[in-house]
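Colleague: whatever this is, show me its structure:
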Amino acid sequence: MLTDQKYYDEAALLLRMAENDQAALGAIMDHYTPVVYPYLLYWVKNAELVQEISQDVFISVWRNRHRLLEVSNFSGYIYTIARNKAISAINADLSRMRNEVKEEAPEITATSAPQVELKELSNLIDAAVATLPPKRKEVFRLSREEELTYEEIAERLSISRNTVKGHMVAALVYLRDYLKTHADIVWILLLFW
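Modeller: Below is the predicted model of the structure:
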């Protein structure tokens, strides 16, 4: 089997992929999926979505196969793609949740006070952000409230851009989960207001 450690020759597989060999992609997938999948699952927390993202990671590798010979650290390359895909998925999930709240809000506001609902939702988000660890909270606020780029945050806090990204991914995952578990309580309270 190509993916057995004693037979796994990553450099040869990357060369074959650069030459459009799909079997080489299969061997790379067999080797990296057991590592990429749990990594994505840790951040995204949705097995079905993680399967799609895992496939997207390898599709990205295939689409950029002509550049693979320039990649000096392929495992780092795979992790970077996976991390970026996870961030995109988390951001998309948060956007979807915001849109759902906006879509539901007009129905609810017809029977209740809109200012109270918005204040309750704002309070819920503030409560979630308040429970973040201090450095993560600071990174999140600089990104969302001051709208600084990752580079600007890294410079201001004297940390690396990757550390900023890590804090943002962790914060977004936490906030998404927090809102999923606590938002229903707010909407129930608002319905009976």
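Colleague: drop to CA atoms for contacts and neighbour counts, all remaining ones
Modeller: Noted.
Colleague: what's the following helix or strand after the one helix or strand residue 80 maps to?
Modeller: Element membership for residue 80 (DSSP states H and E) is helix 74-109. Remark: after helix 74-109, the chain's next helix or strand is helix 114-130, criterion DSSP H and E.
Colleague: roughly how far does residue 25 sit from residue 80?
Modeller: Distance from residue 25 to residue 80, counting by CA to CA, to the nearest Å: 18 Å.
Colleague: then residue 142?
Modeller: Using CA to CA, residue 142 is found at 23 Å from residue 80.
Colleague: so which of the two has more stuff around it?
Modeller: The residue with more neighbours, out of residue 142 and residue 80, is residue 142; 17 against 13, by other CA atoms under 10 Å.
Colleague: next up, for comparison:
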Amino acid sequence: MDAKEDDIFLLKLISKGNEQAFKLLFETYFTPLCRFVRLYVKEGTQAEEIVLEVFENVWELREILHIKVTFKAYLFQSARNRALNYIRNNEKFIWMNDMSIFNFAETDSKLEEQELLNLIEEAICSLPEKCEVVFRKSRFENLSNKEIANEMGITVKTVEAQITKALKYIKEYLGDSYSFLW
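Modeller: Below you'll find the model as predicted:
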């Protein structure tokens, strides 16, 4: 069984009230979701609270929850929505007379850029663990494929395959809206 089939199986058990299945799902996704939410909410404790709310919601709705995408995608989307709601509900408002100091075109551009970076990070966080590690070492630590292979005890071909897999997944994740990047 792959991760998607495992999640479907666990979700069926959870819908019947199986606490062990819920615990396993929680242990699998809690840390990656917290890392992801921290992209939006800088406080670690607040990020953890948001993720706990996501899992609490899953447990409360377990009997009627019908997921149309993968469970992993559902969790990340729920976490993103809750983080954005938190930001919206807790942001400080800028009064009109203070707004003259902003260059709105620049602000919009920076917001769009940040949103794209957040989407890319969301995609990276939802990669399989080994694939994510290889991709981060390649793109963020600037290690060569050979260095990654030596460090992780895998072949260079495996590193290349993982990077290719990651890039393909990220491209699909971003969809047509960002096809100009590729």
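Colleague: chain center to the helix holding residue 80 of structure 1: distance?
Modeller: Mean C-alpha position of helix 74-109 of structure 1 versus that of the full chain (CA atoms, centre = their mean, to the nearest Å) differs by 7 Å.
Colleague: repeat that for stretch 61-75 of structure 1.
Modeller: Remark: stretch 61-75 of structure 1 is offset 22 Å from the chain centroid, using CA atoms, centre = their mean.
Colleague: contacts for it next, please.
Modeller: 14, 15, 17, 18, 19, 20, 25, 77, 78 (CA atoms under 8 Å, 6 or more residues apart in numbering).
Colleague: what do you get if the cut-off is 6 Å, keeping everything else the same?
Modeller: With CA atoms under 6 Å, 6 or more residues apart in numbering as the contact definition, stretch 61-75 of structure 1 has outside contacts at residue 18.
Colleague: so which bits of that stretch are buried?
Modeller: 61, 62, 65, 68 (16 or more other CA atoms under 10 Å).
Colleague: which pair of those spans the longest distance?
Modeller: 62 and 68 (9.1 Å; CA to CA).
Colleague: still on that earlier bit, which of the buried residues of stretch 61-75 of structure 1 fall in helices?
Modeller: Here DSSP state H is the test, and the buried residues of stretch 61-75 of structure 1 give 61, 62 as lying in helices.
Colleague: tabulate the buried residues of stretch 61-75 of structure 1 (JSON lines), appending distance to residue 45 of structure 1.
Modeller: JSON lines is the format used below for those (distance: CA to CA, whole Å):
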{"residue": "61", "distance to residue 45 of structure 1": "23"}
{"residue": "62", "distance to residue 45 of structure 1": "25"}
{"residue": "65", "distance to residue 45 of structure 1": "29"}
{"residue": "68", "distance to residue 45 of structure 1": "30"}
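Colleague: for the buried residues of stretch 61-75 of structure 1, which one is nearest residue 177 of structure 1?
Modeller: When the buried residues of stretch 61-75 of structure 1 are compared against residue 177 of structure 1 (criterion: CA to CA), the nearest one is residue 61, at 30.0 Å.
Colleague: any idea what that closest one aligns with in structure 2?
Modeller: Aligned against structure 2 by TM-score structural alignment, residue 61 of structure 1 finds its counterpart in residue 58.
Colleague: what does residue 169 of structure 1 give?
Modeller: For residue 169 of structure 1, no residue is aligned by TM-score structural alignment.
Colleague: do residue 79 of structure 1 as well
Modeller: That one, residue 79 of structure 1, aligns with residue 76 by TM-score structural alignment.
Colleague: what about its match, distance to residue 27 of structure 2?
Modeller: Residue 76 of structure 2 sits 15 Å away from residue 27 of structure 2, going by CA to CA.
Colleague: also residue 111 of structure 2?
Modeller: 32 Å.
Colleague: skipping adjacent residues, who's closest to residue 60 of structure 1 in space?
Modeller: Of all residues not flanking residue 60 of structure 1 in the chain, residue 81 sits nearest, at 7.8 Å (CA to CA, 6 or more residues apart in numbering).
Colleague: check the burial of whichever residue in structure 1 pairs up with residue 36 of structure 2 by counting its neighbours.
Modeller: Under the alignment (TM-score structural alignment), residue 36 of structure 2 maps onto residue 39 of structure 1. When neighbours are counted by other CA under 10 Å, residue 39 of structure 1 registers 17.
Colleague: between residue 76 and residue 27 of structure 2, point out the one with more neighbours.
Modeller: A direct count of neighbours by other CA under 10 Å for residue 76 of structure 2 and residue 27 places residue 76 higher, at 23 against 11.
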